[in-house]
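Engineer: sequence and predicted structure are below.
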Amino acid sequence: MSRRVIVTGGASGIGARIAERFAELGDKVAICDANPDAVAAFAKSHPTISAEIANVAQADAMDVFLSAIEEEWGGVDVVFANAGTGGPAARIEDISPDDWRDCLAVNLDGAFLTCRWAARVMRAQGSGLIVLTSSTSGQWGHPHRSPYATAKWGILGLMKTLAMELGPAGVRVNAICPGAVEGERMERMLANQSRASGRDPDTIRAAYAEGTSLRTWVTADDIADAGIWLASPGASKVTGQALTIDGHTETNSA
């Protein structure tokens, strides 16, 4: 039976791969993203997936996007609250209040707005799965990335609480905590972190891999695999869990 799947931040990176993989399984998929160019490119290459422009940090924009989905589909089975931003890379004394708030707004407020809607819809239908994207930075902390780490820790608190609130209604809530994921976003982050720390980007890149037991980065497909498993019957009793996909971080030496 075809599932109804929503992915926020779905026009590129992890979100795009999650959307693609569920669509390949025959599921009905809708994504939103704040980047108009990315949405246009995604829509052109994925004609069977609904793609809309919406900034997850803006309540009005999310209301429009999610209300349209609810009206068309009548409900939803799987929601990935995936949208996020890396935020500034700097020592905390060099981070402006506006940059701090912007990072938390996209990562944490965006998750709240998405989950707020999903909770209402799923509670009413008595079933559903919410998956939030956190990070190993939300488990270890991350020097020069305090707004990002703070938001990702907050996402785990939100996930744990919603699992408790929604479990009696038959709704599961989990989080995926990716490590260093190959792709354009991490390349931008490496450049920002290099400027903040004065270290060479290649040195930082190597440190991420060396800080894991498997000595590796992970891919968007690795994260999508975890999402597909969480949505499968094999994970029907899994809720309130932070599933870390990172090659096992031994130390956050990056």
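Structural biologist: Right, received. Where do you want to start? Model, not experiment: these values are computed from the prediction.
Engineer: contacts and neighbour counts: CA atoms only from here.
Structural biologist: OK.
Engineer: do a quick rundown of the strands in the stretch 51-200 of the chain.
Structural biologist: 78-81, 128-133, 171-178 (DSSP state E, counting those that start in this stretch).
Engineer: turn those strands into JSON lines, including distance to residue 192 and mean neighbour count.
Structural biologist: Putting the strands of the stretch 51-200 of the chain into JSON lines (distance: least, CA to CA, whole Å; neighbours: other CA atoms under 10 Å) gives the following:
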{"stretch": "strand 78-81", "distance to residue 192": "25", "mean neighbour count": "27"}
{"stretch": "strand 128-133", "distance to residue 192": "21", "mean neighbour count": "26"}
{"stretch": "strand 171-178", "distance to residue 192": "19", "mean neighbour count": "26"}
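Engineer: so can I have a markdown table of these showing distance to residue 100?
Structural biologist: Below are the strands of the stretch 51-200 of the chain laid out as a markdown table (distance: least, CA to CA, whole Å):
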| stretch | distance to residue 100 |
| --- | --- |
| strand 78-81 | 20 |
| strand 128-133 | 19 |
| strand 171-178 | 21 |
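Engineer: so which of these gets nearest residue 142?
Structural biologist: For residue 142, the closest of the strands of the stretch 51-200 of the chain is strand 171-178, at 13.7 Å, according to CA to CA.
Engineer: tell me what the closest one is packed against?
Structural biologist: Where contact means 3 or more CA pairs under 8 Å, 6 or more residues apart in numbering; DSSP states H and E, strand 171-178 is packed against strand 128-133, helix 146-166, helix 220-230, strand 242-245.
Engineer: against that first model, consider the following:
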Amino acid sequence: MRFQGKRAVVTGGASGIGRATALRLVEEGADVLIGDVDIAGGQELAETSNGRIRFQKTDVTQAADIEALMAAADAAGGLDILFNNAGAAGARDKIDEISPDDWDRTMSLLLRSVAMGIRYAAPLMAKRGGGAIVNTSSVSALGSGYAPTAYSTAKAGVLHLTKVAAADLAKHNIRVNAVVPGFITTNIFTSALGLEGAVRDHVNGVIAQTAAHAQPVQRAGRPEDIAAAVAYLASDDASFVTGTHILVDGGMLIGTRASWDDSVPGLFSSLEAAAS
């Protein structure tokens, strides 16, 4: 029960990684307030939590909504943990095609929201003597080809924001870290394509099968895998950890596919073959 007596806020908590993390924090003793634009999903989770999870409609592209969410947590007893997780795929256009407005909307959703989450949570944590903030980044922050350009750029910004915020807030005993998911089976991919119902479920199944072969760990990543890493970073077990990130990607970024898949020729083996 690492979070007994602790109060947490999770944005994007109605589904996927946010939902799994809210449940993990509750399992370990926390009381959780989730913010999301998904009213039905948020209310359903709250209603089945025996009072341990509360829901507040929150659009993280609106700073006033973020401020109100943090204030609600504070009014209910204080704020100890913040998981800045809300997001979506954003604009899918390449850099030579994207419109300024689509770029700005993606940055607002994925990067500005994290900055404002920290902005409005930090003073509330400081008056309680400290706290822990965890931000969701992505493997796309560490290389090209994993996600659309605007999304990848925003997630790279989240990683750097994590570092500088950790430095800014150390004097308040507030730790700031990030989790970097790999190929995790959530609805983020199908939502970006506008898929619903049976078609969405079918495509999610295909994604899960594909993900099992996308990295050395031969299974799809699950929201619970990320929740476990977030729980560590938010806990006192990580009391000496700040300004960094945990990569939870099944080994996807170990190296090129040839580094772990013998069926794919690598550069060195190709040169050997050419020389023989």
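Structural biologist: On my side now, so go ahead. Quick caveat: nothing in here was measured; it's all calculated off a predicted structure.
Engineer: how alike are these chains, TM-score-wise?
Structural biologist: Remark: TM-score between the superposed chains equals 0.86 [TM-score structural alignment, normalised by the length of the first structure]; 245 aligned residues with a CA RMSD of 2.5 Å.
Engineer: among the helices and strands packed on strand 171-178 of the first structure, which is the most enclosed?
Structural biologist: strand 128-133 (a mean of 26; mean count of other CA atoms under 10 Å).
Engineer: spatially central residue in the first structure, please.
Structural biologist: residue 82 (2.4 Å; CA atoms, centre = their mean).
Engineer: aligned partner of that residue in the second structure?
Structural biologist: In the second structure, the residue matched to residue 82 of the first structure (TM-score structural alignment) is residue 85.
Engineer: how about residue 132 of the first structure?
Structural biologist: Aligned partner of residue 132 of the first structure by TM-score structural alignment: residue 135.
Engineer: got the contact list for its match?
Structural biologist: 83, 84, 85, 114, 158, 162, 176, 177, 178, 179 (CA atoms under 8 Å, 6 or more residues apart in numbering).
Engineer: make it 10 Å
Structural biologist: 82-86, 111, 114-115, 117-118, 155, 158-159, 161-162, 176-180, 230, 245 (CA atoms under 10 Å, 6 or more residues apart in numbering).
Engineer: what of residue 159 of the first structure?
Structural biologist: So residue 159 of the first structure contacts 111-112, 115, 130-134, 165, 172-175, 239-242 (CA under 10 Å, 6+ apart).
Engineer: please apply the same query to residue 230 of the first structure.
Structural biologist: 78, 129-131, 172-176, 224, 236-239, 243.
Engineer: check residue 217 of the second structure too.
Structural biologist: With CA under 10 Å, 6+ apart, residue 217 of the second structure has these contacts: 211, 249, 250, 251, 252, 260.
Engineer: one more: residue 4 of the second structure?
Structural biologist: 25, 26, 27, 28, 29, 30, 31.
Engineer: which of those residues fall in strands?
Structural biologist: residue 31 (DSSP state E).
Engineer: which of the contacts of residue 4 of the second structure count as buried?
Structural biologist: 25, 26, 29, 30, 31 (16 or more other CA atoms under 10 Å).
Engineer: for the match of residue 82 of the first structure, give its distance to residue 61 of the second structure.
Structural biologist: 13 Å (CA to CA, to the nearest Å).
Engineer: give me the common contacts of these two.
Structural biologist: What both residue 85 of the second structure and residue 61 touch, as defined by CA under 10 Å, 6+ apart, is the set 110, 113, 114.
Engineer: and the nearest residue to residue 219 of the second structure once chain neighbours are set aside, how many neighbours?
Structural biologist: Nearest non-adjacent residue to residue 219 of the second structure, counting by CA to CA, 6 or more residues apart in numbering: residue 212, 3.9 Å away. Using other CA atoms under 10 Å, residue 212 of the second structure is surrounded by 16 other residues.
Engineer: so how far is residue 130 of the second structure from residue 212 of the second structure?
Structural biologist: For residue 212 of the second structure, the distance to residue 130 of the second structure - CA to CA - is 39 Å.
Engineer: what's the answer for residue 192 of the second structure, then?
Structural biologist: 37 Å.
Engineer: more neighbours: the two, which one.
Structural biologist: Using other CA under 10 Å, the more surrounded residue of residue 192 of the second structure and residue 130 is residue 130, with 20 against 13.
Engineer: let me see the contact set for the more buried one.
Structural biologist: Residue 130 of the second structure neighbours (CA under 10 Å, 6+ apart): 79-81, 122-124, 169-175.
Engineer: rerun at 8 Å
Structural biologist: 80, 172, 173, 174, 175.
Engineer: so which of the strands of the stretch 51-200 of the first structure is nearest residue 217 of the first structure?
Structural biologist: Closest among the strands of the stretch 51-200 of the first structure, using CA to CA: strand 171-178, at 9.6 Å.
Engineer: would you mind finding the match for residue 108 of the second structure in the first structure?
Structural biologist: For residue 108 of the second structure, the residue aligned by TM-score structural alignment is residue 105.
Engineer: and what of residue 63 of the second structure?
Structural biologist: Residue 63 of the second structure maps onto residue 59 in the first structure, by TM-score structural alignment.
Engineer: distance of its match from residue 111 of the first structure?
Structural biologist: If you go by CA to CA, the gap between residue 59 of the first structure and residue 111 of the first structure works out to 11 Å.
Engineer: so between the two, which is more surrounded?
Structural biologist: It is residue 111, of residue 59 of the first structure and residue 111, that has more neighbours when counted by other CA under 10 Å, with 28 against 15.
Engineer: from residue 242 of the first structure, how far off is the more buried one?
Structural biologist: Taken as CA to CA, the span from residue 111 of the first structure to residue 242 of the first structure is 15 Å.
Engineer: for residue 190 of the first structure, same thing?
Structural biologist: Residue 190 of the first structure is 25 Å from residue 242 of the first structure, by CA to CA.
Engineer: next, count neighbours for the closest residue to the match of residue 63 of the second structure other than its chain neighbours.
Structural biologist: Spatial nearest neighbour of residue 59 of the first structure, chain neighbours left out: residue 113 (6.7 Å); criterion: CA to CA, 6+ apart. Close neighbours of residue 113 of the first structure, defined as other CA under 10 Å, add up to 19.
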